[in-house]
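Chemist: This is the structure alone, sequence omitted:
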């Protein structure tokens, strides 16, 4: 046994080195370059916090980040409400088409976001869509508007809450909920006092992942939105537009903010994961 353990050590060290090197060259190095470029001097101007803040204070950048946060907020709210409901439906009930619904939930993870955006345009645009003209009659416009951005973002981040809540519901079972109902608790009382405390950390974890995914979405909203300055330009579209216009300093500054938000999401997930494991 000792010889086997001794022989496996070089292999383990080799695998660790390969994994660390892979992550370094694929993730750490590119991200660090973006961070460095965000603080570099450009156009004869000195680098540092001051010029970076000046680029982020530009009205177009402020508009883009405000729109991104607005769209992400509503997409996360929608996915949280429907995610918990769909999770309870899939775990606590048996019905025809249950497996098909479970497959549909994972569809956004396998379909390209660009295809998602195109599907939304073909369905809800006023010129091509099946429902665009009907919605326009009641004064609701989907394409090239905030509702369309919310719809596209909610679609691509749909499974994240569901796939965090379902394993927890399956693990805890129905014993506590059945006992509560047998003691006279109503459905809502059982949900709020038994189910919600059980899944709360899974929901929070899924919400953080959904928010990170929503903030960084590009493909679907690029199709649904005009993506012009002060007209449907989110933070990711701002980066593309600025970089394409050779205004690389502003693109790096906006990218730095998105990187910071992603790192913040990872920190939150890391902090919450131990708490979840002790529930």
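Modeler: All right, it came through fine. Since this is a predicted model, take the numbers as computed values, not measurements. Numbering: from 1, shown residues only.

Chemist: Please count neighbours and contacts with C-alpha atoms only from this point.
Modeler: Fine.

Chemist: name the helices or strands packed onto the longest helix belonging to the chain?
Modeler: Longest helix in the chain, counting residues (DSSP state H): helix 59-92. Secondary-structure packing of helix 59-92 (3 or more C-alpha pairs under 8 Å, 6 or more residues apart in numbering; DSSP states H and E): helix 146-156, helix 159-172, helix 196-215, helix 235-244.

Chemist: Would you mind finding the most buried of those helices?
Modeler: Comparing the helices and strands packed on helix 59-92 on average neighbours per residue, with mean count of other C-alpha atoms under 10 Å, the densest one is helix 146-156 at a mean of 25.

Chemist: So which elements touch it?
Modeler: On a contact count with 3+ C-alpha pairs under 8 Å, 6+ apart, helix 146-156 meets helix 59-92, helix 98-110, helix 113-124, helix 196-215, helix 219-224.

Chemist: let's bring in a second model and compare:
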């Protein structure tokens, strides 16, 4: 490996820091300054607004369900991809990355066309059974699950490859069943990959906008999440509220990442 000279290393560091600062630190800093430029009043007003409170609770509910669903299916799919061989394995692996390449708005429209109660593919049948999907919580959770689907899987798969299956085979040879092997051998080995994937999934779910807007209908006090409140308030020239809610969303995401960085052991990096 060729080692770069000191001036080159410093130039590369300054370039990297400057680029990240321009894309992340500067915009976020301006948002924080706008939020607290006149004191904490706008943040307090936003937190005491019933519509904002409902939007925050709904966001937490949608993100919570999406994270739990993606956790269960993400770990299961990761184990399936690494530990088993089956026809269509490469196709499944490729499909997992579709949410990273498709616009969330397109995802929302696809869900709308599929589950719409009037002319959707399966929507009329579902609504005939007394279930409402589109413009309600279920479709919002589905849309959020879709956009955050790869995050847990892509964190767990490399770790499963790295640890191999020697310990799992040893456990099974000693009489452990599949559940015992998973809980006592596999899960402790991949726990930090799972935690980090969950945090990324949570941050992505909290900030989802496009897909949720399409399938929710953006009904104030019913299906309006925090990100939709930001758009509505900004367009209605209530920028202080928009800045305050945006700050809360950023605070949640950054806090999750900071907590994981502090709790994650050094050997897991």
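Modeler: Now that the structure is in, tell me what you want to look at. Please read all numbers here as calculations on a predicted model, not as lab measurements.

Chemist: Could I get the TM-score for this pair?
Modeler: Scored by TM-score structural alignment, normalised by the length of the second structure, the superposition of the two chains gives a TM-score of 0.96; 268 aligned residues with a C-alpha RMSD of 1.5 Å.

Chemist: Figure out which of the helices and strands packed on helix 59-92 of the first structure is closest to residue 259 of the first structure.
Modeler: helix 196-215 (10.0 Å; C-alpha to C-alpha).

Chemist: Give me the aligned partner of residue 216 of the second structure over in the first structure.
Modeler: Correspondence of residue 216 of the second structure to the first structure, assessed by TM-score structural alignment: residue 225.

Chemist: What's the separation between that match and residue 134 of the first structure?
Modeler: Taking C-alpha to C-alpha, to the nearest Å as the measure, residue 225 of the first structure falls 20 Å from residue 134 of the first structure.

Chemist: check the fit of the longest helix of the first structure onto the second structure and give the mean distance.
Modeler: Following the fit onto the second structure, the mean deviation recorded for helix 59-92 of the first structure is 0.3 Å by mean C-alpha distance after the TM-score superposition for the first structure.

Chemist: Pull up the aligned stretch in the second structure for that helix.
Modeler: Going by TM-score structural alignment: helix 59-92 of the first structure matches residues 50-83.

Chemist: cool, stretch 16-28 of the first structure as well?
Modeler: Under TM-score structural alignment, the match for stretch 16-28 of the first structure is residues 13-25.

Chemist: follow-up on the earlier one: residue 225 and residue 134 of the first structure: who's more crowded?
Modeler: Neighbours were counted for residue 225 of the first structure and for residue 134 using other C-alpha atoms under 10 Å; residue 225 has more, 23 against 14.

Chemist: Return the angle between stretch directions for the longest helix of the first structure and helix 98-110.
Modeler: Put simply, helix 59-92 of the first structure runs at 160 degrees to helix 98-110, going by axes from the mean of the first three to the mean of the last three C-alpha atoms, to 10 degrees.

Chemist: For helix 59-92 of the first structure, which residues meet the burial criterion?
Modeler: 60-65, 67-76, 78-80, 83-84, 86-88, 90-91 (16 or more other C-alpha atoms under 10 Å).

Chemist: What's residue 35 of the second structure aligned with over in the first structure?
Modeler: Residue 35 of the second structure maps onto residue 38 in the first structure, by TM-score structural alignment.

Chemist: Okay, buried residues for the helix or strand that contains its match please.
Modeler: Counting by DSSP states H and E, the element that carries residue 38 of the first structure is helix 29-39. Judged by neighbour count (16+ other C-alpha under 10 Å), helix 29-39 of the first structure contains these buried residues: 31, 34-35, 37-39.
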